[in-house]
Every structure is written in C-alpha cells, then in structure tokens.
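>>> any chance you could fold what I've pasted below:
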Amino acid sequence: MFNIFSKSLLLALTIILCIGCQKNNNKSLPIYNPVDFNPVLVDETLQNKNHNHTVSNFTLINQNGDTITQEVYKNKIYVTDFFFTRCPTICPVMTDNMKLLQDKFINDSDIMFLSMSVTPNIDSIPVLRQYADEKGVIDSKWNVTTGDKKHIYQLARKSYFAVVDQGDGELQDFIHTPNFILVDKQKQIRGIYDGTDDNDINRLISDIKTLKK
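Sure, this is the predicted structure:
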C-alpha cells in the first residue's frame, strides 16, 4: 500500500513540475503601446493610444558613415537606447551594459543593437567611430548613430518613448532616460529596462531568449 501511495505521489509531483515547466517555457511578453509609458515620455498626440503601436521607419548614420534604416533591422530582434558620447553619468554604464548584451548574443544573427545620439550635432561620424572603438562596438551587431536631430527627436517621442519633451529638437532639448527598449521582429515594443541596473539587464537577457522561442 505504501509503495502504491509513494508511486502515486511521485507521479502527481512529476505532473505538477511538468506543467510548471511548460508554463515557464510558454512565457509570453507584453506588447507595449504609448498608453503604457509615463506620459512625459510620449508625444501628446499618442498618449492615449492603446493598441497596434509599431516603431516608425528611420534614417540614421552609423559610426562608419553608412545609412541605417529599418531594412538593416528587418526580421531582427533588437535593443535600442538613446545616449550621447559626452554624457558623464548614466551613459557609460548604459554603454557597458549594451556591450555586455552584444557579447552575450555575439553568435546570434537574429539579435542586434541600436544606439541613437541625442546630441547628433556634436556626435559626428568621426566622434562615433572613436567612441565605438573605445567601447568595443562590433559593427555587424551594433549601430551607434547620429542623424537629423528633429528626426531623432520624433523617434524618441513617437516610437521608443525614452526622451522627455523639452522643446522642438534644438541643441539642449533632450533629457533622455536610461531605458533600453526591446523591439521584436514585427517592430513592436516588448520590454522596457533600466540600462544601468544589473537585475534589469538579466531580465532583458531572459526576455530576448523568450522572444527567440
């Protein structure tokens, strides 16, 4: 009787564990829309939008002087952030953590990275090239970009929601967050992470793997 009971208990525990594992394996990530963000980060025309948000097409220039558009990221999962090379506070930590992510997924061609300068008039191509070399950027994985400031401003306010509205895109208008934004192959936002926080970086790594499944 004891053996039958023990076997039944073991079977029940095994089933429970399998169900739990299946739930973890089937973990799905939310799809973020403008309404899910702090309104100060969202252009006022989009603050109440609660469905079907995708990031806009873009035209940027990377550390090699190459034009970077959505075509470069077509059918890719990517992480994006906003920074500037002269930032003495959060940007160095963010860049180090982006480098960590780059190295983590170095052999995965589905995963890429995109950084946009909020001071593109200062962050010229030569400046970005030097910055990329100093920070260990691998050109095929990670584009560190400059471009038209108002265009970047629009991307920040209407696509990725990572910059506080401070004006119309002039030199000192940008106050950016430490946010890393995870974008899926359908150009949907699937996660927001503090790019200076180790726990959030680990969560981001896990969520990238979830998207891969």
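
>>> when you work out contacts or count neighbours from here on, use the C-alpha atoms and nothing else.
Noted.

>>> now the helices for this structure?
2-25, 90-104, 125-135, 149-155, 198-212 (DSSP state H).

>>> now for those, which one comes closest to residue 65?
helix 125-135 (6.0 Å; CA to CA).

>>> tell me which other helices or strands that closest one touches.
Counting contacts by 3 or more CA pairs under 8 Å, 6 or more residues apart in numbering; DSSP states H and E, helix 125-135 packs against helix 90-104, strand 142-145.

>>> and the contacts of it?
61-65, 85, 95-96, 99, 138, 144-146 (CA atoms under 8 Å, 6 or more residues apart in numbering).

>>> how about this one, so we can line them up?
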Amino acid sequence: MKSTSLFVWVIFLLSIALASCGPETIVDLGNESFTLFNSDSTEVQFPDDYKGKTTVISFIYTHCPDVCPAITANMKNIQAELDDTTNIRFVELTFDPKRDTPSTLAKYKKLYDLNDQFSLLTGSASEVDSLLNRLNIVAQKTQIDSLQQDSSEYFMNHSNTIYLMDKQGRIRTEYPANVVPPEHVSEDLQKIR
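As a prediction, the model looks like this:
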C-alpha cells in the first residue's frame, strides 16, 4: 500500500514540475543581433531592441496575394484578444526586402491600420536572409509565369509561422500563422510573461 501511495505522490510531483516548465526554447537569439529597418526608416537591432518585452513575430511580404493579409489580420486579432498589452510588441518581418522598403511597409501598416505596437521590419537582402535562416523560415522566389521576361514580378513561397519571443530574445513557441486561434497565443503569452 505504501509503495502505491508513494508512486502516486511521485507522479503528482512530476506533473506539477512539468506543468510549471512552460514552453521550451526553439531558437535562442539572445547573443545575436541583426541590423534591420522599421517602416519609419529607423535602424533596429533585432532582437536587442525588443529585449525586456515579449514579442509576437510573423513573416509577410506586401505583394502577397493570399496568406499574408490573413497573417496580419490574425496578428491584430491576437492583440485584440489580450486584456493587457503592456510590454508586448508585434513584429512583422518581410520575406521580400527588395520590394518591401521602409516606405512600402509604412503604406502596408497604414492600409491594415496597425498601431504603434507593431513594427514592420526590412533590411538588406543578406541580413534578412541570415535572420530567416537562423529562425528556420523558408522563403523562395518563384516567377508568376515561367515565360515571363519581367523579373520584378514574382511570388514568394514561404513559411506560415508566428513565433513568441521572450524578454531574453528566446523563441519559445510557434504556430501556424494564419489559422492559430488568437486565444491560444494569448494563453501562451501569459505563461511566458
């Protein structure tokens, strides 16, 4: 009888310990820095400039014909789901720095009525690609028409991901960006905060 109650007690303690651990770190950016530009053309050191805040990160490009507007809408829904957005930032990083200049991102931000908690980031192609690679985000340029001569017209095949980054610059959780219910992200934000 004693061994059964001891076993139950050990299982109970293990379940409490596991429940209190919270999400694991997926990628640690804490000691890294990427030079990017916000939609107002100010230089941003990512993730350094977001340390001390919990950050919801998604990836878009402004010429996207389908999923990116849904991702942006879901980011707004996540923000609306939160009772308290103090010390929470929302970042949308472009897959397409060639076309998504700061001024293009500023127009996108205005079009989707994103408030000051949102940062839309771009940078040099090499810096953006380096960050995307570090985050295991896929973005590949594809021509609209294989016979097309105009190389400025293309789509991006890309990942569909939202990440939560904690105050130390660690990516802790990921979701399918355009379909994750906002309340799931909100619950995890509370745990990470």
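
>>> just put the helices of structure 1 in CSV and tack on distance to residue 73 of structure 1 and mean neighbour count.
What follows is the helices of structure 1, written out as CSV (distance: least, CA to CA, whole Å; neighbours: other CA atoms under 10 Å):
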stretch, distance to residue 73 of structure 1, mean neighbour count
helix 2-25, 26, 11
helix 90-104, 15, 18
helix 125-135, 19, 16
helix 149-155, 15, 19
helix 198-212, 15, 15
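
>>> okay if I get the helices and strands packed on helix 125-135 of structure 1 as CSV plus distance to residue 74 of structure 1?
Below are those laid out as CSV (distance: least, CA to CA, whole Å):
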stretch, distance to residue 74 of structure 1
helix 90-104, 18
strand 142-145, 14
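
>>> nearest to residue 55 of structure 1, of the ones you listed?
strand 142-145 (16.7 Å).

>>> give the aligned range of the closest one in structure 2.
Aligned using TM-score structural alignment, strand 142-145 of structure 1 spans residues 118-121 in structure 2.

>>> ditto for stretch 124-132 of structure 1
Using TM-score structural alignment, stretch 124-132 of structure 1 pairs with 101-109 in structure 2.

>>> same question for stretch 184-197 of structure 1.
Mapped onto structure 2 using TM-score structural alignment, stretch 184-197 of structure 1 covers residues 166-179.

>>> for that stretch, measure first residue to last.
With CA to CA, to the nearest Å as the measure, stretch 166-179 of structure 2 spans 22 Å from end to end.

>>> quick one: buried residues of it?
In terms of neighbour count (16 or more other CA atoms under 10 Å), stretch 166-179 of structure 2 has its buried residues at 166, 167, 168, 169, 170, 171, 172, 173, 174, 175, 177, 178.

>>> just those residues: which are in strands?
For the buried residues of stretch 166-179 of structure 2, membership in strands holds for 170, 171, 172, 173, 174, 175, with DSSP state E as the criterion.

>>> quick check, nearest of those residues to residue 193 of structure 2?
Of these, the one sitting nearest to residue 193 of structure 2 (CA to CA) turns out to be residue 172, at 11.3 Å.

>>> list the contacts of whatever residue of structure 2 lines up with residue 86 of structure 1.
Under the alignment (TM-score structural alignment), residue 86 of structure 1 maps onto residue 63 of structure 2. If a contact means CA under 8 Å, 6+ apart, then residue 63 of structure 2 has residue 155 as its contacts.

>>> buried ones in stretch 86-100 of structure 2, by neighbour count?
Buried-residue list, stretch 86-100 of structure 2, by 16+ other CA under 10 Å: 88, 89, 90, 91, 92, 93, 94, 95, 96, 97, 100.

>>> from the chain's centre, how far out is it? Work that out for me.
8 Å (CA atoms, centre = their mean, to the nearest Å).

>>> endpoints of it, how far apart?
OK, stretch 86-100 of structure 2 end separation, CA to CA: 28 Å.

>>> now do that stretch: everything it contacts.
50, 52-62, 72, 75, 117-125, 128, 139, 156, 158.

>>> just stretch 20-29 of structure 1 next, same as before
Here stretch 20-29 of structure 1 makes contact (CA under 8 Å, 6+ apart) with 190, 191, 207, 210, 211.

>>> what residue is smack in the middle of structure 2?
Centroid-nearest residue in structure 2: residue 57, 1.7 Å away (criterion: CA atoms, centre = their mean).

>>> so how far is residue 8 of structure 2 from it?
Distance, residue 57 of structure 2 to residue 8 of structure 2, by CA to CA: 41 Å.

>>> same question for residue 96 of structure 2.
Taken as CA to CA, the span from residue 96 of structure 2 to residue 8 of structure 2 is 54 Å.
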